[in-house]
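Enquirer: Provided below for reference: sequence and predicted model.
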Amino acid sequence: MSVFEHPEFDSHEHVAFCHDKASGLSAIIAVHNTQLGPALGGCRMWPYGNSNEALNDVLRLSKGMTYKSAMANLKLGGGKSVIIGDPRQHKSKALMQAMGKFVDSLGGQYYTAEDSGISVTDLQTMATQSDYITGVKANYHYNGEKPDGNPAPSTAYGVFVGLKASVQYALNCDLKDVKVAIQGVGHVGYRLAKHLHEHGAKLYVTDIYPEGVQRAVNEFGATPVSPDALYALDVDVIAPCALGASINDETLPQIKAKVIAGAANNQLAREEMGECLRQLGILYAPDYVINAGGVIDIYHQRMTSSNGALRSHIEQIGDTLTSIYERADAQQGATNRIANAIAEERFNYKG
């Protein structure tokens, strides 16, 4: 199948493939849209089953970044990169250097950042080969702490703000004693759990790595659950914070929660799932809106800003979601469709 016939191809401007025999790098960069500015999106390393799975992921993720930047009012386009491989087994300095050269080959059309399987240290290694690596240094932190370039704290804070606004809209209450099931307690999911715990929420957690679950149990009194059981839990909120497509034909009939609000990209297996959720009375926080804290952070690190300005920008996520919910109710439309329409108005504008 040609990339042009791929079901997730959406008039992408540039899709590039790289194989470096010496380092073992097999990677793909997808640039979706640069109407508002150069493409920005993280680099993900994951043990995909085959190259088609990786292509599917990078096409979906890069498109999501276009919508994310537009909804966050950033002068950036959307792109993404993926490396095929297990980050716990196949990562090396040579592989990261090769990835840096690959990013550099696009000449600034695409800037990369941290994502699943990639650390700030990895980005610093890439940056020895390219000027188009972001998140390697920072000047601002939303909470006034010492910044290290990792956008995960800002992503988690944005998801927390958005989840809180979603609970207020759907359940008309604060977070005290609200039951939240978190799928994935890695860099972002763990920090989200911490925010929720500090505000009195009751947590249920799962992860493919048991040490993450145990940490949440020890520190936040979370209840561990198996991955297969999470979506059937009798909870108020489900927070997908791992890989995408977790809201699908198998999980949808199990859901008892009234709110879905989490950090994962591409949570809906199909766009039509948004309408299914609406008909079931489940409020869905569009993923690229609620998880925009990280890209907002990276944007502020590239300009003259302040801790307060960064925090204020992230906190706008709650207001943006509320406006989407109100418009969705007024038009009897799915929240993901409403968010898409608003974003498309912005990045397709030619004025």
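Expert: Alright, I've got the coordinates.

Enquirer: Please count neighbours and contacts with C-alpha atoms only from this point.
Expert: Fine.

Enquirer: Buried residues of the longest helix anywhere in the chain, list them for me.
Expert: What stands out as the longest helix in the chain, according to DSSP state H, is helix 307-331. For helix 307-331, a neighbour-count test (16 or more other CA atoms under 10 Å) marks 307, 310-311, 313-318, 320-322, 324-325, 327-328 as buried.

Enquirer: before we move on, what about stretch 253-273?
Expert: 255-268, 273.

Enquirer: From the opening residue of that stretch to its closing one, how far?
Expert: 11 Å (CA to CA, to the nearest Å).

Enquirer: gap between it and the chain center?
Expert: Computed by CA atoms, centre = their mean, to the nearest Å, the chain-centroid distance of stretch 253-273 equals 13 Å.

Enquirer: do the same with stretch 114-133
Expert: Using CA atoms, centre = their mean, the offset of stretch 114-133 from its chain centre is 17 Å.

Enquirer: where along the stretch 1-150 of the chain do the strands fall?
Expert: 14-20, 25-33, 39-46, 77-84, 110-114 (DSSP state E, counting those that start in this stretch).

Enquirer: Packing partners of the longest one?
Expert: It stands for strand 25-33. strand 14-20, strand 39-46, helix 51-71, strand 77-84, helix 93-104 (3 or more CA pairs under 8 Å, 6 or more residues apart in numbering; DSSP states H and E).

Enquirer: A further structure is provided below for comparison with the first:
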Amino acid sequence: MGRGLHRPAGRWDAQGWPQGAAGKGVMRSMTVFESIARLGPHEQVVFAHDPPRRLRMIIAVHDTTLGPALGGCRMWPYRTEEEALEDVLRLSRAMTYKNSIHGLRLGGGKSVIIGDPRTDKTSDLFEAAGEAVERLQGRYITAEDVGTNAQDMVMMRNATAYVAGLPQTSGDPSPFTALGVFRGIQACAQALWGSSDLDGRRVAIQGVGSVGFHLARHLVQAGARVTVTDIRPEKILRAVEQLGVDSVEPDAIFDVPCDVFSPCALGGAINDDTIPRIKAPIIAGAANNQLAEPRHGDILQQRGVIYAPDYVINGGGVINVAEELTPEGYSAERARAKVERIFDRVLEVIELSRRRNIPTYRAADEIAWQRVQDARAALKAHSRR
């Protein structure tokens, strides 16, 4: 089951785009149904097109066994519609596993809007997106993601009730995601060195956007020596000036001597080109789909590197948003307490990996999917009564 969570064969760049003839061939040769079949069954895939309001959106509902499908709405200038479909299918499936492993009563889904978040956002566009979500009548609940923010969710909320992560409730999930990643790094340290203390440890962070910046702050406060990079110079400057961290050019981050390499960009950073360059014994970061292909997780295990599976360590944001949907209503204190448990989740995955002698990404998949299977069995048993 784990292979569907990662990128298909072919070469991918550090931001997750297919490279060379092999990568392009994968994307262009796939039909819609072939793409869906290759990533495993999805309950529903919806294409929303509203030319007057310039909406091109895909909503993927992967699995609702555990509850309504919760997953963010990503806005990105995909090069092709096929790439957008590929992304939403991977991400929605990963959300099923993420929500499951963190014990949430929620299934997995995701949506993507094809467009440039810096230039294409309008209230009309997000109203149209909200209408598309509303038509699913609660099977899918959206929230912010890469390229969208809490204010965008407010605009969508004008057209649908099925939006979480609003400013007046859970708000920006980035600090909670960063806290979870920080606790996950501490868990990896505990597993490798016998102590979660990061004082004096060297950490290289690829990407210091909202999550990466908050993560760097946690690490600096814990006494770690931090080096950062980003494709946007202004983000590097902010981190250097406000946190006192070191910085390097984007490609040089893979060569920085460190104890922990933390991918916090868009994904695909762990690949054939970068693995030989990364000297860290721990890879733990906030990015989704960090492994360019599943076999890269196998290679990391063979090298003795502890890899914290992305959807386990970066679950803080969805845990925070999901708190809005509880019967008690949102509580920042409860959300934070649940995010702190990511430490235990990461340790559980590492322990299963060691016990079974399997890569950590497979161990995580087994734990997450078992909960879905157990829930399906319980539902079948109940229906027979």
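Expert: Sure, I can see it. Remember, it's a predicted structure, so these values are computed and weren't measured experimentally.

Enquirer: Need the TM-score between these chains.
Expert: The TM-score (TM-score structural alignment, normalised by the length of structure 1) is 0.94; 343 aligned residues with a CA RMSD of 1.4 Å.

Enquirer: picking up where we left off before, restricted to strands, list the buried residues of stretch 253-273 of structure 1.
Expert: Secondary structure defined by DSSP state E assigns V259, I260 of the buried residues of stretch 253-273 of structure 1 to strands.

Enquirer: In helices only, show me the buried residues of stretch 253-273 of structure 1.
Expert: M273.

Enquirer: Show me which pair in the buried residues of stretch 253-273 of structure 1 is furthest apart.
Expert: K256 and N265 (21.5 Å; CA to CA).

Enquirer: Mind checking the helices and strands packed on strand 25-33 of structure 1 for the one nearest to A165 of structure 1?
Expert: Among these, helix 51-71 sits nearest to A165 of structure 1 (CA to CA), with 16.5 Å.

Enquirer: The residue mapped onto L106 of structure 2 from structure 1 and F347 of structure 1, how far apart?
Expert: Counting by TM-score structural alignment, L106 of structure 2 corresponds to L76 in structure 1. Distance, L76 of structure 1 to F347 of structure 1, by CA to CA: 9 Å.

Enquirer: count of neighbours near the alignment partner in structure 2 of I133 of structure 1?
Expert: In structure 2, the residue paired with I133 of structure 1 is V163, using TM-score structural alignment. Neighbour count for V163 of structure 2, taken as other CA atoms under 10 Å: 27.

Enquirer: wait, what's in contact with V163 of structure 2?
Expert: Going by CA atoms under 8 Å, 6 or more residues apart in numbering, V163 of structure 2 touches I141, T142, A143, M153, M156, R157.

Enquirer: what about structure 1, which of those residues hold up?
Expert: Shared with structure 1 under both residues aligned by TM-score structural alignment, their matches' CA atoms under 8 Å, the contacts from these are I141, T142, A143, M153, M156, R157.

Enquirer: Touching, the second one and K110? I think so.
Expert: Put plainly, it is T142 of structure 2. Yes - with contacts counted by CA atoms under 8 Å, T142 of structure 2 reaches K110, the gap being 7.3 Å.

Enquirer: Which neighbours do those two have in common?
Expert: L70, G71, G72, C73.

Enquirer: follow-up on the earlier one: mean per-residue distance, the longest helix of structure 1 versus structure 2.
Expert: Mean deviation of helix 307-331 of structure 1 relative to structure 2 after superposition (mean CA distance after the TM-score superposition for structure 1): 1.3 Å.
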